[in-house]
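In: Model the following, please.
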Amino acid sequence: MTQKGRPNILLWTEDAVRSFKVLKDALTKAPVLIAPDFSRKFIVRTDASDTAVGAVLSQTLGGEEHAVTYLSQILLPRDQKYATIEKECLAIVWAIDSLRYYLSGTTFEIVTDHNPLTWLNQMQSKNQRLLRWCLALQPYNFIIKHRSGKQHGNADGLSRM
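Out: As a prediction, the model looks like this:
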């Protein structure tokens, strides 16, 4: 229902509602959703669309990645006018700020599907907004990695309609 090229109108049939409830139940219970373990490294996966940002905080347990919490936020009209790189960076800054209680004092990994943001730790842009956000992230110890959009479904789904 949310694939590219589909209309922006979701048709909520009885079958769609039933499927949504099954999916929601599966994503919000063990073994998919786990309690945080502060002795393990956190992974923050972020994504932005034209209308919203999404993030998933997860940890690896037994060789598999499990969600700790899910976040999504509709963009304000002024934020919807940002360039793609700014929206993707906003998703990172917003997610880290929202998850600061989990992430402060730890080393964690940020995963984004926007490759240009992998240089975020060595920011040299003349874009004042990106520079300001880069400075806001200075207190945190993170490694940023790129993951192609097709493999980035969990955060991607939270930033879509």
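In: going forward, measure contacts between C-alpha atoms and count neighbours the same way
Out: OK.
In: Which residue ranges of this protein form strands?
Out: 42-48, 52-61, 64-74, 107-112, 141-146 (DSSP state E).
In: and for comparison, fold this next one:
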Amino acid sequence: MVKELQQFMGMIQYMSSFIPKLSSHTDPLRKLLHKDAAWQSTETHQKSFGKIKSLMQKEMTLSYYDPNKATVLEVDSSLTGIGAALLQDGKPIAFASKSLTDTESRYAHIEREPLAAVFAPERFHTYIYGKAVLVQSDHKPLVNIQHKNLSKAPPRLQRMLLRIQPHNYTIQFKAGK
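Out: Okay, here's the model as predicted:
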């Protein structure tokens, strides 16, 4: 069963740029693949599997990237993963998500959101390098964090701010659903 699940997860990963918030949907299944995990398929695993299958069947059309249009990165984080969407004119160009490591999952919410804001420009670097980009987040404190004096920020936040520095970005608050 483990081998089949690994193959399924590999196929899903191949299609990840077409599926928004994929890492949050695959979290229960990924936990079954941990080295010390006992194989026990529960209702949660079945729901996760069903949700992923329905997302795969759903038609998702991605647009072509136009370097002359304004580019927006929508970022978000959860307890188990971070995600981003590259948009132009409100249409998706690509999606990206990443499950959090055990250490990252213990970050405070105020640290997970900047992690998502760093992840997105790094993942979509080939699209946005040298271009002004608007990063939208549903975490209002993130707007002020971008202007924080680096020497007064906690060390973890300093490292995140240094990683995003090469990019020409502005962070904007966008209310979540």
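In: List the TM-score for the superposed pair.
Out: Once the chains are laid over each other, their TM-score by TM-score structural alignment, normalised by the length of structure 1 reads 0.74; 134 aligned residues with a Cα RMSD of 2.4 Å.
In: any chance of the strands of structure 1 in TSV, plus distance to residue 94 of structure 1 and mean neighbour count?
Out: Shown next, in TSV, are those (distance: least, Cα to Cα, whole Å; neighbours: other Cα atoms under 10 Å):
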stretch	distance to residue 94 of structure 1	mean neighbour count
strand 42-48	9	28
strand 52-61	8	23
strand 64-74	9	18
strand 107-112	12	21
strand 141-146	15	16
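In: Find me the equivalent region of stretch 66-79 of structure 2 in structure 1.
Out: Aligned using TM-score structural alignment, stretch 66-79 of structure 2 spans residues 37-50 in structure 1.
In: Residue 147 of structure 1 pairs with which position in structure 2?
Out: Using TM-score structural alignment, the partner of residue 147 of structure 1 in structure 2 is residue 174.
In: tell me the centre residue of structure 2?
Out: Structure 2 has residue 83 as the residue nearest its centroid, 1.5 Å off, counting by Cα atoms, centre = their mean.
In: That residue contacts residue 116, doesn't it?
Out: Yes. Assessed by Cα atoms under 8 Å, residue 83 of structure 2 is found in contact with residue 116 at 6.5 Å.
In: Determine the residues that are contacts of both of the two.
Out: Common contact partners of residue 83 of structure 2 and residue 116 (Cα atoms under 8 Å, 6 or more residues apart in numbering): 75, 76, 77.
In: Return the closest of these with respect to residue 125 of structure 2.
Out: residue 75 (14.6 Å; Cα to Cα).
In: Brilliant, that's me finished.
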